[in-house]
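**Student:** Please find the sequence and the predicted model below.
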Amino acid sequence: MKRFVGLVVVGCLLLTGCSLFKSKEEKSAQELISEGMEDYSQKKYRASIESFQKLKDWYPFSKYAILAELKIADAYFQIEEYDKAISAYESFESLHPKNEATPYVIFQQGICQIQQMETIDRDQKAAKSAIEVFNRLKRQFPDDPNAKKADEYILRATRNLVAHEFIIGQFYYKSKHYEAARERFRGIISNYEDVGYHQKALDYLSKCDAKLARESARK
């Protein structure tokens, strides 16, 4: 008898616990998307990510799941966590390549790279990636409004790249590594559009040729 009563008590506790957990934690997809969008509009981006992520995890087949995926990426972008934003945008593009938001998603990947560009004396990986992304956007969606904005960002990234190559060339020249300097200046002229450095590169190229000719004459 005591054992039976004990089992009944344990059963009631389990049922009560489950009921409490459900009422406290489980929300509908509609509730989660509403909360997420409300937090996002109030710039509570981390809170919005939490709601959107729950929606994705609990209701992966909901009609709101795609919107949640997109807004997670946008929220990471707003809080300047660009690597996470890029990952989320790339995931969205991979899962929904024909979605109407895909051109915007590619554009945002490029903007994330632009935001991560280093000064001209540092590594230019982000600038190179930005150019690749924006050129891909132009190829895949040439008529999209976002593609028409791409050129200004390609130019901005290219300027960074060319300036970086130029200062490396100058460094080699000043260090009397004329052959290495010449290759950098040639690369600027051959590989990049003129963004204000071609004439400077040509001038240094002539100087390098002259220095190398003198060195050769001494041998």
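**Tutor:** Happy to help now that I have it. Computed from a predicted model, the values in this text were never measured in an experiment. Numbering: from 1, shown residues only.
**Student:** C-alpha only now, for contacts and for neighbours.
**Tutor:** Will do.
**Student:** Can you name every helix or strand that whichever strand or helix holds residue 109 contacts?
**Tutor:** Under DSSP states H and E, the secondary-structure element containing residue 109 is helix 102-115. Contact here means 3 or more CA pairs under 8 Å, 6 or more residues apart in numbering; DSSP states H and E; on that basis helix 102-115 packs against helix 82-95, helix 125-140, helix 145-148, helix 150-174.
**Student:** ok, structure two:
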Amino acid sequence: MIQKNVLRRPLALALAMSMALLAGCGSTPKEPESQWSAERLYAEAKEEASQGNFERAGKLYERLEGRASGTALAQQAQIERAYMLYKGGDKAQALSTLERFIKLHPTSAAIDYALYLQGLINFNDNLGLLGSLARQDLSERDQQAARDSYQSFKQLVDLYPQSLYADDSRVRMNYIVNSLAAYEVHVARYYLKRGAYVAAANRAQQVVVEFQQSPSTQEALYIMSESYDKLGLTQLRDDANRVMQKNFPGAAVPAEGFGAPAKRPWWQLW
């Protein structure tokens, strides 16, 4: 009997310790910010953002958005979180957050900024270190982000022409239009060099028709002229030359070629 009791004691002790460990695992300490007021959450998030801790700031704004749900502060938190996601490199999630904001709060006082930020994120899409090292011009990139950016800026300018962000949006819209035209010329140039003269003429003609005020129009007309000449379409070649001489008197192909990218494009500064 004594031996049985002795054997049971370690077993009971082990069982008690296991129960204590399980109880400890089930009661994790609460995060300190769970006790903070909305005002403190906002202040702390701003402080983290100012120090470059974008991920931490974004999480605090997300918590604030839930805490202050239904208020103007919650809307501000959502916008600020989108900006933190953008600064932290998560552009897809930033755009998703802004899209949700614009859909849920179309009458918000911050809607113009939301549209501007949406345009800005797409405008700067893929303009990172790799693009800088490769010295690749915006006109040589995939243009979908540029088109999306243009639409956001255009909506801002059309709906809120007096917005603080309207003037900058107009400048960026103009640049995007020129880059879209330059992109078409970039493709036309590619076709011309490879002897695909019909494709080259068609892409160049698209620039002349859709982007008449673009600086790329001159090269587009030149590509049309060269392509038609190679195809033996002398009448179309002469027409292209006539239009080029009328709009660009004394036009000639520069030694470095058309469309040479600037050494320091202004958009790389943003």
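**Tutor:** Okay, I see it. Nothing here was measured: the structure is a model prediction, and the numbers come from that model.
**Student:** Tell me how the two chains score on TM-score.
**Tutor:** TM-score of the superposed chains, computed with TM-score structural alignment, normalised by the length of the first structure, equals 0.80; 204 aligned residues with a CA RMSD of 2.9 Å.
**Student:** sorry, back to before: just want the angle from the helix holding residue 109 of the first structure to helix 125-140.
**Tutor:** Inter-element angle recorded for helix 102-115 of the first structure and helix 125-140: 160 degrees (by axes from the mean of the first three to the mean of the last three CA atoms, to 10 degrees).
**Student:** buried stuff in helix 102-115 of the first structure?
**Tutor:** Neighbour counts over helix 102-115 of the first structure (16 or more other CA atoms under 10 Å) mark 102-114 as buried.
**Student:** so what corresponds to residue 76 of the second structure in the first structure?
**Tutor:** Aligned counterpart of residue 76 of the second structure in the first structure: residue 67 (TM-score structural alignment).
**Student:** Which of the helices or strands spans its match?
**Tutor:** Counting by DSSP H and E, the element that carries residue 67 of the first structure is helix 65-78.
**Student:** Next, the angle from that helix to helix 82-95.
**Tutor:** Using the same axes, to 10 degrees: helix 65-78 of the first structure against helix 82-95 is 160 degrees.
**Student:** mean shift of helix 65-78 of the first structure relative to the second structure?
**Tutor:** Overlaying the second structure shows helix 65-78 of the first structure at a mean distance of 1.4 Å from the equivalent residues (mean CA distance after the TM-score superposition for the first structure).
**Student:** Tell me who's in contact with the equivalent of residue 39 of the second structure over in the first structure.
**Tutor:** For residue 39 of the second structure, the aligned residue in the first structure is residue 30 (criterion: TM-score structural alignment). Residue 30 of the first structure sits next to residue 64 when contact means CA atoms under 8 Å, 6 or more residues apart in numbering.
**Student:** if you set the cut-off to 10 Å instead, what comes out?
**Tutor:** Counting by CA atoms under 10 Å, 6 or more residues apart in numbering, residue 30 of the first structure touches 36, 55, 62, 63, 64.
**Student:** quick one: contacts for residue 101 of the second structure?
**Tutor:** Applying CA under 10 Å, 6+ apart, one finds that residue 101 of the second structure lies in contact with 75, 76, 78, 79, 82, 95, 108, 110, 111, 114, 115.
**Student:** Turn these into TSV, including distance to residue 160 of the second structure.
**Tutor:** Compiled in TSV, the contacts of residue 101 of the second structure are given as follows (distance: CA to CA, whole Å):
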residue	distance to residue 160 of the second structure
75	19
76	19
78	21
79	18
82	21
95	20
108	12
110	11
111	9
114	12
115	10
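**Student:** Can you select the buried ones from those in ChimeraX?
**Tutor:** Selecting in ChimeraX just the buried members of those, where the criterion is 16+ other CA under 10 Å, is done with this command:
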select :75,76,78,79,82,95,110,111,114,115
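**Student:** Neighbours of the residue mapped onto residue 136 of the first structure from the second structure, how many?
**Tutor:** Using TM-score structural alignment, the equivalent of residue 136 of the first structure in the second structure is residue 155. Look at residue 155 of the second structure: counted by other CA atoms under 10 Å, it has 17 neighbours.
**Student:** hang on, isn't residue 155 of the second structure packed against residue 115?
**Tutor:** Yes - distance between residue 155 of the second structure and residue 115: 7.5 Å, which falls inside the contact criterion (CA atoms under 10 Å).
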